[in-house]
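Asker: Just to be clear, the model below is a prediction. Sequence and coordinates:
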Amino acid sequence: RTLYHKPPLNAMSEQLVIIPLNVSAKGEVLSSNLAEFRASVKTVLDSISLTPETDEEFGLAEQNVKMLKGAEDTVKAAREKALKDAESLHEFFAALDESSEEIRQARLTLEKKIAGEKEKIRNKLIDDALARLECAPHLRKKLFGGTMAESIKNKRTIKSIEAALDAAVAKANKDITTNREIICEFIDLYGDNLVWDEDELETKSTIYVEAELRRRQDVAKAAAERARLEEEARKAREEAQRAKAELEEQGKPPVPPAPASINMTAFDQEPVQAPATFPAPKSESEEWRQFQESVFEAFAKLKDAREKLTHPANKSRVAYFAQAVNEAWKACIAEGGEK
């Protein structure tokens, strides 16, 4: 009787089969094909491939796992039957136990190998997919490793994994291309100062890229406006300080010229001329009042010119100037006469 038909070494697609185990015992073993069964087990175990590579080979390997589990259960059932038929079959039971353990170890090894080979192939396919991404190489695994792993979740066959990865790569590359166009257009308009992270930015979602570029531009505009206003305020303060200094200088009373000296000699006896007379100086308050009137008269003209302004920037400049002059005038009134 043919125990087992062993396929050629290259015929990996043929399902392996272990012959059924038949046992009949009554106090002793009356009949058994245990030797033939064990020979069949050994032949099959020697023929099992532990390194499947294709979907078909993985399917066959998983069928072999089921076949080995069935053979394992058959041995256990035969042992239990023999135990009921006879109690003095120690050697027979030992052979059954050994055969059962051989089958179990083979099944566990095959299961572990299947899982390991599947994981190895999945990782290689993910690495190949990452290599096809059109972004900076150092960002591929960091930013897209999780995306690729998620895309093949619950995929069982190599073909389905490859198809899922192809779709994920195509979508990622399309988004990267779209983002790159958006970023290039932004750089053409505003320069590259606001795009210091172009490589990483182009890997984000298109909605995020558009919103982030708008946000950066708004922040830059606000910063430039603050700088402009601060510069205008600084110039206004400097102008106010100059105006204050000029007003203080103009507020000092004039120093009358010293009278010319007359040299008298014994040979030149000329009458001494009386010193030149000056009008009586005004009082401090009268003098200050006249100056204030001149200042108010000058600023009345500036008020008319201010009302004719139409550009907001110019109005802002004049507002800063008016604020600075008002502060200088207050300081002039409060402290100018004492300094």
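Answerer: Thanks, I have it. Every value quoted in this text rests on a predicted model; they were computed, and no experiment measured them.

Asker: When you work out contacts or count neighbours from here on, use the C-alpha atoms and nothing else.
Answerer: Noted.

Asker: Just the buried residues of stretch 212-224, please?
Answerer: Leu213 (16 or more other CA atoms under 10 Å).

Asker: ah, wrong one, I meant stretch 306-322
Answerer: 317-318, 320-322.

Asker: Quick check: of those residues, which lies closest to Arg289?
Answerer: In terms of CA to CA, no member of the buried residues of stretch 306-322 lies closer to Arg289 than Ala322, at 21.5 Å.

Asker: and the buried residues of stretch 306-322 as JSON lines, adding secondary structure and distance to Lys113?
Answerer: Formatted as JSON lines, the buried residues of stretch 306-322 follow (DSSP: H, G, I helix; E, B strand; the rest coil; distance: CA to CA, whole Å):
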{"residue": "Arg317", "secondary structure": "helix", "distance to Lys113": "80"}
{"residue": "Val318", "secondary structure": "helix", "distance to Lys113": "84"}
{"residue": "Tyr320", "secondary structure": "helix", "distance to Lys113": "81"}
{"residue": "Phe321", "secondary structure": "helix", "distance to Lys113": "84"}
{"residue": "Ala322", "secondary structure": "helix", "distance to Lys113": "86"}
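
Asker: Comparison target, given below:
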Amino acid sequence: MDPSITSTVVDALPSGGSKDSRVDLSELQRELEAVAAEALDARMRGIDLVTAVHDDEGFPQLAQFHRELRDALLVEIPKDLQPWVAAIAGDEARERLAPKANARKAKALAKLDEQRGALTERLSMLHDDLFMRAHTDPEDAGDGDAQLQSALSELLVFEAVRLQLLVTVWSSTDFESLGGDERAIDHIAWAEVEALIAEPAMTDEAVRPLPVMVAASNLALVKDAAERVEALRLVSEDQRETLRMRARLRAALRELRLPESVLLENALAGLLGEDRLELTELQEQRAMALEGLSRQAMDQRVSRGRRALRQPPEKWPSRRKPALFDLLRSAPSED
């Protein structure tokens, strides 16, 4: 595969930072190539992305990539990456992360801070480049590498919009209390991305495609929520309370360290209205959270986690360091 897509991603990364914090992109490149091949396969077979990313049998790399991007929002940010995140994530993130930096990290942070404007511009260029590749009609994309790049770009644009919707929804329990879930978020994001990628006006130089797609998706989210409110008027209060309970439980699980969050979500699947997986299958599907854990270790974490959730929140196995979601989430309402 032509490395231009990977190069575009690399160009958006900062050049500063310590040697230890530099990212080895070779594994990422291999993963993206496999994901791109499956995204193109789905496109050629007339299967839309929102279906393909949930098809573990037909598109295993695509489905795994989709799950891991979601889980990445809840991974504690490693110390080596905290200065980089602080430099690009805004003033509030800087205040949370910068005070914990030692002298060496502070020096790296200062250097990255000088690059902040350039980083923002490179990220903006990345968004625009991905959109233009995704916007290309499949019949006009050419053969081989060009089609792979177009399919991968479409996927990355979809995932970018979907992740921002997830942060919005996870910032409160409102949407989930109405019965909305992550699958619904996927469908909302894909519907807007699919429509706007095909919109000729989006290629205007004055238009920033990703912000427009995110805004459109948020409007669609509000409309979907309003429709759910009306639908819930027809069900019993017990059913509405069940949805509210599940929303509160999911929100609580998202505050935990990722391994405990994934394990307890599975252990409490019955309460959440979902099917419980065997731990071996769960570990395979959620490798980012559970890789390297023995069956005994997972059982112990579930047992300790169940006991902890009966205690006040300060006793929960919560994150010790902030995750990206913690830095991006909206502040809770004071109403």
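Answerer: Here it is on my side, so go on. Since the structure is predicted, the reported quantities are computational estimates derived from the model, not experimental observations.

Asker: TM-score for this pair?
Answerer: Overlay of the two chains. TM-score (TM-score structural alignment, normalised by the length of structure 2): 0.22; 105 aligned residues with a CA RMSD of 5.6 Å.

Asker: of all the buried residues of stretch 306-322 of structure 1, which comes closest to Ala164 of structure 1?
Answerer: For those, the minimum distance to Ala164 of structure 1 (CA to CA) is 62.8 Å, reached by Arg317.

Asker: so how far is Glu327 of structure 1 from the closest one?
Answerer: Separation of Arg317 of structure 1 from Glu327 of structure 1 (CA to CA, to the nearest Å): 16 Å.

Asker: Outside of stretch 148-167 of structure 2 itself, list whatever touches it.
Answerer: Stretch 148-167 of structure 2 has contacts (CA atoms under 8 Å, 6 or more residues apart in numbering) with 1-2, 5, 32, 35-37, 39-40, 43, 49, 66, 69-70, 127, 130-131, 133-136, 138, 141, 182, 185-186, 189-190, 193, 210, 213-214, 217-218, 325, 328-329.

Asker: The same query, at a cut-off of 6 Å, please.
Answerer: 36, 39-40, 130, 133-134, 189, 214, 329 (CA atoms under 6 Å, 6 or more residues apart in numbering).

Asker: now swap in stretch 97-105 of structure 1 and tell me
Answerer: Glu72.

Asker: Same question for it: list its buried residues.
Answerer: Of the residues in stretch 97-105 of structure 1, those buried (16+ other CA under 10 Å) are 97, 99-100, 102-104.

Asker: and of those, the nearest to Ser47 of structure 1?
Answerer: Of all those, Ser47 of structure 1 sits closest to Ile103, with 13.2 Å by CA to CA.

Asker: now the helices: where do they sit in the stretch 1-150 of structure 2?
Answerer: 4-11, 25-44, 49-52, 60-72, 82-88, 91-97, 103-114, 116-135, 145-170 (DSSP state H, counting those that start in this stretch).

Asker: Reformat these as CSV; add distance to Gln283 of structure 2.
Answerer: Output for the helices of the stretch 1-150 of structure 2, formatted as CSV (distance: least, CA to CA, whole Å):
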stretch, distance to Gln283 of structure 2
helix 4-11, 28
helix 25-44, 19
helix 49-52, 21
helix 60-72, 12
helix 82-88, 27
helix 91-97, 31
helix 103-114, 34
helix 116-135, 32
helix 145-170, 22
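
Asker: so which of those helices gets nearest Met245 of structure 2?
Answerer: helix 145-170 (14.8 Å).

Asker: by contact count, what packs against whichever strand or helix holds Glu249 of structure 1?
Answerer: For Glu249 of structure 1, the host element (DSSP states H and E) is helix 206-250. The contact analysis (3 or more CA pairs under 6 Å, 6 or more residues apart in numbering; DSSP states H and E) places helix 206-250 of structure 1 against helix 312-331.

Asker: hang on, the earlier thing: looking at the helices of the stretch 1-150 of structure 2, which is nearest to Glu265 of structure 2?
Answerer: Closest among the helices of the stretch 1-150 of structure 2, using CA to CA: helix 60-72, at 12.9 Å.

Asker: Now do the closest one and helix 25-44, the angle between them.
Answerer: 120 degrees (axes from the mean of the first three to the mean of the last three CA atoms, to 10 degrees).

Asker: Report the buried residues of helix 60-72 of structure 2.
Answerer: For helix 60-72 of structure 2, by 16+ other CA under 10 Å, it's 60-68, 70-72.

Asker: what's that helix packed up against?
Answerer: Short answer (3+ CA pairs under 6 Å, 6+ apart): helix 60-72 of structure 2 packs on no helix or strand.

Asker: Next, the angle helix 145-170 makes with it.
Answerer: Using the same axes, to 10 degrees: helix 60-72 of structure 2 against helix 145-170 is 40 degrees.

Asker: Make CSV from the buried residues of stretch 97-105 of structure 1 and add secondary structure to it.
Answerer: What follows is these, written out as CSV (DSSP: H, G, I helix; E, B strand; the rest coil):
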residue, secondary structure
Asp97, helix
Ser99, helix
Ser100, helix
Glu102, helix
Ile103, helix
Arg104, helix
